[in-house]
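Student: Here's a sequence, model it:
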Amino acid sequence: MNGISGYAALLPIDWLAQLEPHWRFALFAALGVVAGLGLDVVVRRVPAAIERAWLEEMQAVDAANPSPLHAPVSQAAPPGAPLVLAGPLAIASGPSLAASPAASPAASPATSPAASPAASPAALPNASPAASPAPSATPSRPPLANTARPRRWQLSLLSGVLSVAVAWRLGPTWQSLGALGLVWTLIALAYIDHDTQLLPDILTLPLLWAGLLCNLGHWFATLPAAVIGAAAGYLSLWALYWVYWWLRRREGMGFGDFKLYAALGAWFGWTALLQILLLACLLAIVIAGSAWLIGRLRSDQMFPFGAFLAAAGIATLFGGNGLMIWIGGTP
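Tutor: The predicted structure is shown next:
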């Protein structure tokens, strides 16, 4: 009973095992730096592609169903305008670039929980004042040009450091290759969620399936635990969403949070879900609470809970399920 989650022994890769440790660390660092450059492209272009697909869909809807309450999308938001979304808008009909907003429980304006892009044109910038939520309650993505260069090297450094940490934690094994993909995807999701309050389906759903496939060999959890973890992760936050809706009549989080939590359950199994949620909540309390105390976050403002879930997933990858001992469970 070895391995990161106590289920499977580590599976060495012969040619990696033959490398000296310092060369192996250098290889993983180089891979991480290159991956960071790719992550910069993903972080900037995936939300822009989602925005274009959504605007095209809205233009088609407005052309087919003109309404005096809503300005045409072509006038309401130019193609380069920041993306602003409110409510659980799962853009399922986009060209393989669906996205689900992810927000904190203190965040969203009161909109219908079944809202969709076709039913919520007021979520676009500069939409009709009679239909749009208050600007103070809806954050927007900062201009991409202002963050492109700094983010590129920031992402490369973060990805390189975490890739070396993976090499140190898991060694020259197949599990380390799977962990690299997990870490890189979580970094991209955290940055995208921070910028746009979106967790794109094009990243969360493949991450979920990759976790299940990796655990066919019990790399990080047994396959039954991974399947239960994926289902329990989604359904638990889905249930919390509806409880909050019935109590407060507004959304507490986005559907993207459900999918990311399900993906983490698929990677680490159902026994890690409570630990991941606790870590994410603690991080959110510390960071968002500090920002509120110094006046950088309003009490009614969205904050990206998916970024905290991603950080908790990375912490669980390196630390295992040790926190479960503290709360009376089993590691």
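Student: okay, CA-based contacts and neighbour counts for the rest of this
Tutor: Noted.
Student: Nearest to the spatial middle of the protein, which residue is it?
Tutor: In the chain, the C-alpha nearest the mean C-alpha coordinate belongs to Leu189, at 3.9 Å (CA atoms, centre = their mean).
Student: Could you point out the helix or strand that follows the helix or strand where that residue lies?
Tutor: Element membership for Leu189 (DSSP states H and E) is helix 174-196. Per DSSP H and E, helix 174-196 leads on to strand 198-200 as the next helix or strand towards the C-terminus.
Student: Can you list the helices and strands that that next one packs against?
Tutor: With contacts taken as 3 or more CA pairs under 8 Å, 6 or more residues apart in numbering; DSSP states H and E, strand 198-200 sits against helix 21-64, strand 99-101, helix 174-196, helix 255-268.
Student: that older thread, in the helix holding Leu189, which residues are buried?
Tutor: Buried residues in helix 174-196, counted by 16 or more other CA atoms under 10 Å: 174-180, 182-196.
Student: Next: stretch 318-330.
Tutor: Here stretch 318-330 shows Phe318, Gly320, Asn321, Leu323, Met324 as buried, counting by 16+ other CA under 10 Å.
Student: Kindly reformat the residues you listed as TSV containing secondary structure.
Tutor: Output for these, formatted as TSV (DSSP: H, G, I helix; E, B strand; the rest coil):
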residue	secondary structure
Phe318	helix
Gly320	coil
Asn321	coil
Leu323	helix
Met324	helix
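Student: So which of the residues you listed is the closest to Trp270?
Tutor: Asn321 (10.8 Å; CA to CA).
Student: Please verify my assumption that that closest one contacts Pro331.
Tutor: Yes. Judged on CA atoms under 8 Å, Asn321 makes contact with Pro331 at a distance of 4.9 Å.
Student: Tell me the spacing between Gly319 and Leu162.
Tutor: 13 Å (CA to CA, to the nearest Å).
Student: let's see this one next to it:
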Amino acid sequence: MSIFFVIIFFIDLKHFIIPNQLTFPLMAIGFFKTFNPNLNQYFFPNLIDSMIGGVVGYSIIWIIIFAYKKLRKKEGMGLGDAKLLSAIGFWFGWMSIPFILFFSSFIALAYALPSLLNKSKNMSSSIPYGPYLVLGCVLYLFLLKQIVLYLN
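Tutor: The predicted model follows:
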């Protein structure tokens, strides 16, 4: 998964696209890994949590895309981001989605805010969201133990 993340990070950063050739295999591997009983259940969810994660991850971004397009009458985000969050959901389950969405949005805002304040970018400037989803997921993995301890 990590090599996929590195590739997605830099492709989206430079070209504003997340190729299906990367997200579809991530989704499939994320789904099929749930059938391996030897995987650490601490990091990887069961089949149901994985399936819900994939569907919820895709649906949340799709709803944002749909609502933005209806309200603003223009594209605001691509489906590559939805597919990437779906793949993350398949890998780490539905419980990872809120954390990853919150922190990826926070990191993206922290990156964009200085550019908005000094007016080098405006509110309609494009920023790739895939790299921030990747960073949010990496942060989730690093903090997973603390999250579990906090929730228990």
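Student: quick revisit: which one of the helices and strands packed on strand 198-200 of the first structure lies nearest to Pro206 of the first structure?
Tutor: helix 255-268 (8.6 Å).
Student: Who are the packing partners of whichever helix or strand comes after that closest one?
Tutor: Using DSSP H and E, the helix or strand that directly follows helix 255-268 of the first structure along the chain is helix 273-293. Packing partners of helix 273-293 of the first structure (3+ CA pairs under 8 Å, 6+ apart): helix 255-268, helix 305-319.
Student: about what we covered before: for the helix holding Leu189 of the first structure, name the packing helices and strands.
Tutor: helix 21-64, helix 148-170, strand 198-200, helix 201-214, helix 305-319.
Student: Kindly recompute the last result at 10 Å.
Tutor: helix 21-64, strand 99-101, helix 148-170, strand 198-200, helix 201-214, helix 255-268, helix 305-319 (3 or more CA pairs under 10 Å, 6 or more residues apart in numbering; DSSP states H and E).
Student: counterpart of the longest helix seen in the second structure in the first structure, which residues?
Tutor: Longest helix in the second structure, counting residues (DSSP state H): helix 47-72. Using TM-score structural alignment, the residues of the first structure aligned to helix 47-72 of the second structure are 223-248.
Student: What mean distance separates that stretch from the matching residues in the second structure?
Tutor: Superposed on the second structure, stretch 223-248 of the first structure shows a mean distance to its aligned partners of 1.1 Å (mean CA distance after the TM-score superposition for the first structure).
Student: in that stretch, what counts as buried?
Tutor: Those would be 223-235, 237-238, 241-242, 244-245, for stretch 223-248 of the first structure by 16+ other CA under 10 Å.
Student: can you count the residues close to the equivalent of Leu101 of the second structure over in the first structure?
Tutor: Counting by TM-score structural alignment, Leu101 of the second structure lines up with Leu277 in the first structure. When neighbours are counted by other CA atoms under 10 Å, Leu277 of the first structure registers 18.
Student: my guess is Leu277 of the first structure meets Phe308, correct?
Tutor: Yes. When contacts are counted by CA atoms under 10 Å, Leu277 of the first structure is listed as touching Phe308 (9.0 Å).
Student: any common contacting residues for these two?
Tutor: Jointly contacting Leu277 of the first structure and Phe308 under the rule CA atoms under 10 Å, 6 or more residues apart in numbering are Leu283.
Student: any idea how far the corresponding residue of the first structure for Asp81 of the second structure is from Trp54 of the first structure?
Tutor: Alignment note (TM-score structural alignment): Asp81 of the second structure maps to Asp257 of the first structure. Distance of Asp257 of the first structure to Trp54 of the first structure, given as CA to CA: 20 Å.
Student: Between these two, point out the one with more neighbours.
Tutor: Neighbour tally, Asp257 of the first structure and Trp54, criterion other CA under 10 Å: the higher count belongs to Asp257, 29 against 24.
Student: List the residues that contact Val56 of the second structure.
Tutor: Neighbours of Val56 of the second structure in contact, by CA under 10 Å, 6+ apart: Ser50, Trp62, Ala82, Leu85, Ser86, Gly89, Phe90, Gly93, Trp94, Met95, Ile97, Pro98.
Student: show me what contacts the first one?
Tutor: Looking back up the chat, that one is Ser50 of the second structure. Here Ser50 of the second structure is in contact with 30-34, 44, 56, 86-95 (criterion: CA under 10 Å, 6+ apart).
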